Structures are given as C-alpha cells and as structure tokens.
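Give the three-dimensional model of this entry:
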Amino acid sequence: MKILSYQDSGYAPFVRRLNRRALPEPGTRDLVSTIIAEVATKGDEALFTLTKRFDGAILTAKTLFVSDAEFAAAEKAVTPETKVAVARSLKNIHSFAKRSLRKDWSAKNAEGATVGERFTPFDRVGVYVPGGKAPLVSTALMTAGFAQAAGVPEILAATPCGPDGSVNPALLYALQAAGVTEAIKVGGAQAIAAMALGTRTIRPVDRVFGPGNSFVVEAKRQLVGAVSIDLLPGPSEILILSDKTGNAEFIAADILAQAEHGGDSIVGFATDSKALLGKVVKAIEKQLPTLNRSKYIREVLKRGTFLLHVKSFAEGVSICNAFAPEHLSLITAEEDRWLPLIRTCGAIYLGNDSPVAVGDFLAGPSHTLPTGGSGRSFSGIRADQFQRRTSIVRLDKESVRKSLPVVEEFSRIEGLDAHGRSTAIRLEK
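As a prediction, this is how the structure comes out:
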C-alpha cells in the first residue's frame, strides 16, 4: 500500500496524478482495433478463433449460443437460496428502475403549438457480463434487469465461457431471470464487436451495456457510432473519505472487499485523522489473512491501493472530485455540509453502516458505474438509458400564423428561403 501524508514530499505530485482522464493505452487501443477489424471481416470465424486464443474454448456455430437445454439445466442446478437472492435483488432493481423511467408528456408552446416527448424502449440491446476470476451474477441482474424493467423486448447477453465451453449455472439462471432472450459464450473486445456489428448468426443490437476490463471498455469506445453505449465502466474502484468518526474495522473491510475484485482495481482511503489512518492499516493487516481471495487482494493492495492523510476534509473532497471514483464511501459527522460538494463519482455510500457490497448485490441502483475518471462525463446505468426519446410537434393554422414571423427572420438570416416558404405556404388561401 502507498501511504502518504500531506507533510511528505511525494504527497503533492501523487495527488496531482489522481486527476485522471479515461484515455486508452496505445497498446490496448491498437489490439482492440485489430480485434474489431477481424470480427467485422470474418464474423463468426473470428469469434471462434479469438475465443480459443484468449479463453481456451472451442466454439462452433452450434455451441456459440447458450442453448435452451443449458438454461434449463442451470435452473435445476442452482440452490433455492440462490433463487431467493436473485429474486430479492431483481425486486429492488425493478422498483428503483421504474421510478427513473421517463414518461411521455405534451404541452403548448408560446405560439400555441403542441410539443412533447415520447419514450419507447430500444428494440434490441446487448449486455456484457464479465467472466474471469468470478461469475458476476449480480452484474447480469444490474444490466439486463434494467432492460427488463424498461420493457426491452430483445436482450442479448455476452459472457465468456470456460475452457470446456460451459457458463456458470448461477450466472445463466440470473440472465434468464433478468429477461435475457439470447446469450453468446464470447467475452472480451470481440464480444462487444459482435454485438455492435453483428455476424452471420448474431444480429446487431441498438445499444451496448455493461462493465469489463480495459479491452472491453476500449472496444465500446471505438464502436461508438456503429452502436450507442451506456458508459465506460472498467475495473472496480473505491475511494473512502472519512473524518475521525469513521470505524476503522468497517473501513478496512470495505477496502478489502473492493480489492477482492483483483486485476487493475483501485482502492483509495483519505482522512484528516492520522489516528484513524493508523487504525485502518492495523485492521487491514488483521482481516486480510482470514479471507479466501487474499492472493488477489494482496496484489491490489500492493499495486493499486493508496492511503492518504489529508490536511483537511475540504482537501479530501477536492481529491474526490478530481479522482472521480466509481464508488465513494463518505463518512463524516458533517454530512449535510460535505455531501452537496461531491460532484464527480458514480455512487455515494453514506455513513459507517453503508457497505458498498449491499449496493453491489441488492440495494437497487445499478452497480455498473463510470471508472477511470469518466465519472466527470458519465453516470451509472439507469433505466431511462434503455429508452429511445422522440420529440413530438403539432401545429394548427393559428400556431403557424404566430410562428411565421420568427421562421421568416431565421430563414433570412441563414439564407434558407425554402424554410420560410414551407411555413408561409400553409397560410395561403
């Protein structure tokens, strides 16, 4: 872990580097560009080749999609407890999603024309669910579950299979419970390309959702235009910002929980209490040996974890807004003072008793959130992202008459006389 105090010489340069921009590494960018080109030109064959290369699995046209028999077997294989957990999570997801769906409206403008908006679900969306070290069952729910709540009729899921071509049964059960209509056993940048561009057997989608590693995120970035995307959600991040009221045991547990994701995860802790920082370090050392995935956690603690003793809580807030973390845990006796000043993060967890893990699995808001500093520009997955917006305009003769002088003036300014004529002609006898 990198532990720094505002009094240390290396503190200021390190803090400046926390002001990030979500830009791709040149090597990642070039490799993803090559993968996209292969899928665009070779379609299914490229998927088979790339899956064998990266995942060690041999797929064919018959095994590319998860079959009905595989979905049925997964439903039989999962425990009753898993089914209850999935149902409870989906219940909260749907309840939260329904509140944020946009609704049709109409009104009269100043000239008497009727204007409004109509919102309809996308016809077909793609959701990406990472595989890797753990089956992210919750991610299936927090992507497809929102599409299901929005009424999307076709939901295509993509998730990598194991070397034997199988997908975790609990993950398959969750996908089916969340309304997925098709699922392909492909991961990585090639899965994003297949969903965006389509192949001989895979019909393209209107929009792609879901988190992934740096290659998945870069594929989404490069394919904007061919398809729309939700956001740029990469490896997991957390920043915990606490004053002296923070519970060291709880903070250490949240640090270790987010480090459990492994890989390129980033974990940060900032406090204006030097005593609390010392307690957190000791609590981490105490809790770590008791955890099953301590190997992955140690890697993240070594490479991607920083603990900062800041000069003031206000400085901690500034660091948060510059860092734009995926998750922020905000612990302070002056919550009403500091919360309004937090502007750039994916999700905020308030107080000592709000573990991020509850948000990961159950609370209701999607855990698919912006990372890598992209929280300045993106928000997490919302139900209204699964809706297509269309504006509506209706005029009658009177509203045309009232509109004409303004239309004719803009037509004169812009040299577009046909625009003015198209309006004036409606008032000629």
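
When you work out contacts or count neighbours from here on, use the C-alpha atoms and nothing else.
Will do.

any chance you could map the helices in the stretch 101-250 of the chain?
137-150, 169-177, 188-197, 214-222, 248-259 (DSSP state H, counting those that start in this stretch).

nearest to residue 320, of those helices?
Evaluated over the helices of the stretch 101-250 of the chain, closeness to residue 320 peaks at helix 248-259, with 16.0 Å, by C-alpha to C-alpha.

Report all helices and strands that the closest one contacts.
strand 237-242, strand 266-271, helix 274-287, helix 294-303, helix 356-361 (3 or more C-alpha pairs under 8 Å, 6 or more residues apart in numbering; DSSP states H and E).

one more time with 7 Å, if that's ok
Identification of packing neighbours for helix 248-259 by 3 or more C-alpha pairs under 7 Å, 6 or more residues apart in numbering; DSSP states H and E yields strand 266-271, helix 274-287, helix 294-303.

tilt between it and helix 294-303?
Between helix 248-259 and helix 294-303, the angle comes out at 100 degrees (axes from the mean of the first three to the mean of the last three C-alpha atoms, to 10 degrees).

measure stretch 260-275 end to end?
26 Å (C-alpha to C-alpha, to the nearest Å).

what do you get for stretch 168-188?
So stretch 168-188: terminal residues 17 Å apart, C-alpha to C-alpha.

I'd like to check what contacts that stretch. Which residues are they?
Residues outside stretch 168-188 that contact it (C-alpha atoms under 7 Å, 6 or more residues apart in numbering) are 51, 64-66, 71, 74-75, 77-78, 86, 135-137, 140-141, 144-145, 148, 154-161, 215-216.

circling back: let's have the helices and strands packed on helix 248-259 in TSV, adding distance to residue 331 and mean neighbour count.
As requested, the helices and strands packed on helix 248-259 are exported to TSV (distance: least, C-alpha to C-alpha, whole Å; neighbours: other C-alpha atoms under 10 Å):
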stretch	distance to residue 331	mean neighbour count
strand 266-271	10	25
helix 274-287	12	16
helix 294-303	22	18
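
Next, the structure of the following sequence, for comparison with the previous one:
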Amino acid sequence: MRILKVQEFKKEVLNEVLNRGKQEISSIESSVKTIINDVREQSDKALLRYTEKFDKVRLSASELKVDEGEIKEAYKRLEKSQIAALRKAADNIAAFHKKQLRAKWTMQIADGVTLGQVTRPIASVGVYVPGGKAAYPSSVLMCAIPAKVAGVEQIVVCSPPGKGGDVNPALLVAADIAGVGAVYRVGGAQAIAAMAYGTGTVPRVDKIVGPGNVFVTAAKLEVSKDVAIDNPAGPSEVLVIADETGNASFIASDLLAQAEHDPQAWAILLTTSETLASDVKDEVYMQMKNLSRTEIIQSSIQKRGLIVIVDNTEEAIDYSNMIAPEHLQIQTKNPNEVLSRIQNAGAIFLDKYSPVAFGDYSSGLNHVLPTAGYAKIYSGLSSLDFVKTMNFIQCSREGYRNLKETTVAIAEMEGFDAHAKSVTIREEKNNED
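Presented below is the predicted three-dimensional model:
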C-alpha cells in the first residue's frame, strides 16, 4: 500500500483513479449477443444448454424453478441467529425505503388550476444475484425489498446453481423474507436474456436489477433497449477522509473490507495527518494476516490501495468530489461539516462508529451503489427506481381563463394553430351554451 504526498498523487495516480472501473465489454459482446439470441429463439432449451455448459449442472425445464419444498428446507439449513439477522436487516431496509416514497401531491398554480403528481409501481422486476461458489443473500434483500415496498406485484430472482444444482439456502431464505415470488436456478447472460424476453419457465419482467460479472453487465446493456436496467456496477471502492482524530485500526478495517471484494477494488485514504497515514498502513498489513481472503486483499491493496497526505481537509473534500466514490467514510473532528460540502458519493458513513459494513448489510441503506465515478450523476438503488410518476391537471372555468391567453400565445408563436384552437374552442362552445 503506497503512501503518497498529494503532489505525487495528482501527477502519478489521479488520472488512473478517475478512469477506474470502466468495464471493457467489446471483446465479449459477440458471445453475449449469441447467448441472448439463442434464449430468445430457443427458450428453456437454451437456458438448460448454457447452464450445463457454464455451471456444469444438467437440469430439466421443470427443475429451473426452485420449489416450495426447497425453500422450506433452506430454513432448516440455517442457524436461527442467521435467520434472525436476515429478518432484522430486512425490517431496516423496508423502513428506510418506505420513507423515500411519496404517493401523491397537489398544488394550486393559479386560481382554479390544480396540478399534481401520482406515483405508481412498475409491474414486474427481475433480480439477478451472483451465485455458484459465493452467496449474497444481502443482494436479494437490497434489490427485492425496495421493489416490494414500492408496490411491485411480480418479483423474481435468477441466480446460478451451485454444485449439484442447489441454490444457496441463505439466498433462498432471504428471497422468501423479501417477498420474492419465484427463484430460478439460472445465471449469466442467459438469465438476463430470460428475464428480458421471457421463456417457457422464466417470465418476462419490466426491469432488471442486481450485480454480476462482466458477462451479466454486457447482457444487461444489450437488452436495455427492450427492458429497463439499473446502473452497471464495477469493482467495489471506498474512500476515507480523515484528520488527526481518525482511528487507524477502524480505517484500516474499512479499507480491507472493500479490498476483500475483488482484486480490482479500490481502497483510498485521504488524510491531513502523516502520523495517521503511517499508522493506517501498519494496521492494514497487521490485520490482513488474520483474514480469510488474503490473496484477494493483497492484490487489491498492492495495486489499488492508496494513502494520500493532503494539505488540509478542504483539499480532501475537493478530491473526494472529483473521484465520486461508491462508499465515502468521514472520520474528522466535525464530520457533518464535511458532509455539507460533499457533492458526489454513493453512500456516506459519518464518524468512527459507522463502518461501511453497516451499509452493506444491516442499517437499511442500500448497498447497490454507483461505482467508477458514476456517483457524479447517479444515485444508489432506492424504492424510487421501481415507480413511475404521472402528472395531472384539473381546471375549473376560472382556471381555464387564467391559462388561456398564455397557452394560445405560445401555440401561435410555434405555428400550431390546432393547439390554439383546442383552447379557444372551449370558450366558443361555452358562449354558445
């Protein structure tokens, strides 16, 4: 893990950081398109063939959907404490995401003119959850619960089968807790195609969300002309802003927590304190020895672990806004003052006792966040991603008169006399009546 002065960082590394995480998919686009076309044309047969090819699992069409008995059995395979943890996390996620919704509002723009907006859920959502060797029940909760809260009626999950065709029991329990209607043991680009276009077994959905590898990302981009998708996700990243009050062991643990996701993950500390910089580096290497995913962490920390000594907190804030990290932790004397100046971040963790893992799992914040600098223009997944709004207007006769002249003037200015006539005819007919 490198310690750099801010001048070195700006000259040697900043450009790489700003251009991080852009997944190169051109080399696999042709293969992904072939898979998608095969699923569209051959339906379940293509799903079964690609599942056998990529996941080394032979299934029949009737086995693609996980049955109720398997879900019940999944509960028996988890500890009671694990089930309780999933339920507690689900409750917190639901509470936080309910707060984001606004069902209806109205306003009077002029006498007799009522404007308003109503919110309606989209009809169906497909959630992709990585599987196989790893299991991510938290991703099920983070994607499905906001959709459920928003009122989406049909929610399905696709996840690749593990050895023997099983789906991880924690994933199945999470899906059940989240109110998912069906789980399908299919992964990769073929799963995205199935949810985008439908097969004999997997239903077509209106929107697909959830993380995945480069093939999943490429597939989502390919089908996005026909179905809505969330933002493509890149490798995980964390940036910490800290002054001399920061806790070195806490900061190191949060850097390592993101580094264990992926060898391509970024872990960056911007600090005003040389002492803290040195202490954090020591802590990183000391704590790393006791972690199970050491090889992944070492690769990430060696290539993309940075400690940058800045001149002041304002400079750290400026660089943070420029980088727009997925996760931003603030350990300073006045974290809320720093927060007030942050413009770009996926999620923000204030003070020493707010580890990023709280956002990943239990607090209720959503962990599906923009990476690769996309926090400059995108937000994290929320219940608002699963609704659409419809605007409405209602005018009385007085309201009609208040808007008539303005509307006719602009319509005639643009040469649309039918628009103007659609307004004036109402007064003409009223006069006749």
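
Now the TM-score, please.
Overlay of the two chains. TM-score (TM-score structural alignment, normalised by the length of the first structure): 0.93; 428 aligned residues with a C-alpha RMSD of 2.1 Å.

related to what we said a few turns ago, from the contacts of stretch 168-188 of the first structure, which ones fall inside strands?
Of the positions in the contacts of stretch 168-188 of the first structure, 154-158 sit in strands, assigned by DSSP state E.

Just the buried residues of those.
154-158 (16 or more other C-alpha atoms under 10 Å).

Mind putting the residues you listed into TSV with distance to residue 91 of the first structure?
Shown next, in TSV, are these (distance: C-alpha to C-alpha, whole Å):
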residue	distance to residue 91 of the first structure
154	20
155	19
156	21
157	20
158	23
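
Pick out whichever of these sits closest to residue 424 of the first structure.
residue 154 (44.5 Å).

if I pick the nearest residue to residue 326 of the second structure once chain neighbours are set aside, what's in contact with it?
Leaving aside its sequence neighbours, residue 326 of the second structure sits nearest to residue 346 (C-alpha to C-alpha, 6 or more residues apart in numbering; 4.5 Å). Applying C-alpha under 7 Å, 6+ apart, we find residue 346 of the second structure in contact with 325-327, 369-370, 375, 379-380.

ok, back up a step: quick one: which of the helices of the stretch 101-250 of the first structure is nearest residue 290 of the first structure?
Closest among the helices of the stretch 101-250 of the first structure, using C-alpha to C-alpha: helix 248-259, at 10.9 Å.

So for stretch 95-106 of the second structure, what gets flagged as buried?
For stretch 95-106 of the second structure, the buried set under the neighbour-count rule, 16+ other C-alpha under 10 Å, comprises 95-98.

actually stretch 171-187 of the first structure, not the one I wrote
Of all the residues in stretch 171-187 of the first structure, those buried under the rule 16+ other C-alpha under 10 Å are 171-180, 182-187.

in the second structure, which residue is closest to the centre?
residue 368 (2.7 Å; C-alpha atoms, centre = their mean).

on that earlier part again, which members of the buried residues of stretch 95-106 of the second structure occur in helices, if any?
95-98 (DSSP state H).

Next up, the contacts around the closest residue to residue 392 of the second structure other than its chain neighbours.
Nearest non-adjacent residue to residue 392 of the second structure, counting by C-alpha to C-alpha, 6+ apart: residue 116, 5.3 Å away. Neighbour list for residue 116 of the second structure: 105-107, 391-393 [criterion: C-alpha under 7 Å, 6+ apart].

try residue 7 of the second structure
Per C-alpha under 7 Å, 6+ apart, neighbours of residue 7 of the second structure: none.

what's the answer for residue 248 of the second structure, then?
276, 279-280, 283.

With distance to residue 123 of the first structure added, can I get the helices of the stretch 101-250 of the first structure in a markdown table?
Listed next are the helices of the stretch 101-250 of the first structure as a markdown table, based on distance: least, C-alpha to C-alpha, whole Å:
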| stretch | distance to residue 123 of the first structure |
| --- | --- |
| helix 137-150 | 10 |
| helix 169-177 | 18 |
| helix 188-197 | 14 |
| helix 214-222 | 19 |
| helix 248-259 | 35 |
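
Determine which of these approaches residue 232 of the first structure most closely.
helix 214-222 (5.7 Å).

Mean deviation, that closest one versus the second structure?
Mean deviation of helix 214-222 of the first structure relative to the second structure after superposition (mean C-alpha distance after the TM-score superposition for the first structure): 3.0 Å.

Now do that helix: which elements does it pack against?
helix 26-42, helix 188-197.

ok, now with 6 Å
Under the contact definition 3 or more C-alpha pairs under 6 Å, 6 or more residues apart in numbering; DSSP states H and E, helix 214-222 of the first structure sits against helix 188-197.

in the second structure, what residues pair with the helix it packs on?
On the second structure, the counterpart of helix 188-197 of the first structure by TM-score structural alignment is residues 188-197.

So residue 114 of the first structure versus residue 85 of the first structure, what's the distance?
Using C-alpha to C-alpha, we find residue 114 of the first structure at a distance of 47 Å from residue 85 of the first structure.

can you tell me how far the closest residue to residue 374 of the first structure other than its chain neighbours sits from residue 367 of the first structure?
Among residues not flanking residue 374 of the first structure along the chain, residue 22 sits closest, at 5.5 Å (C-alpha to C-alpha, 6+ apart). As for residue 22 of the first structure, its distance to residue 367 of the first structure is 19 Å (criterion: C-alpha to C-alpha).

Between the two, tell me which one has more neighbours.
Legend: neighbour count by other C-alpha atoms under 10 Å for residue 22 of the first structure and residue 367, higher for residue 367 (29 against 16).

burial count for the residue lying closest to the more buried one once chain neighbours are set aside?
Of all residues not flanking residue 367 of the first structure in the chain, residue 360 sits nearest, at 5.3 Å (C-alpha to C-alpha, 6+ apart). Residues lying near residue 360 of the first structure (other C-alpha under 10 Å) number 17.

Likewise for residue 17 of the first structure?
11.

now do residue 32 of the first structure
That count, for residue 32 of the first structure with other C-alpha under 10 Å as the rule, works out to 24.

returning to what we had before: which stretch among the helices and strands packed on helix 248-259 of the first structure comes nearest residue 428 of the first structure?
strand 266-271 (67.2 Å).

quick one: that closest one to helix 274-287, angle?
140 degrees.

what's the burial count for the counterpart of residue 139 of the second structure in the first structure?
Residue pairing (TM-score structural alignment): residue 139 of the second structure is matched to residue 139 of the first structure. Residues lying near residue 139 of the first structure (other C-alpha under 10 Å) number 24.
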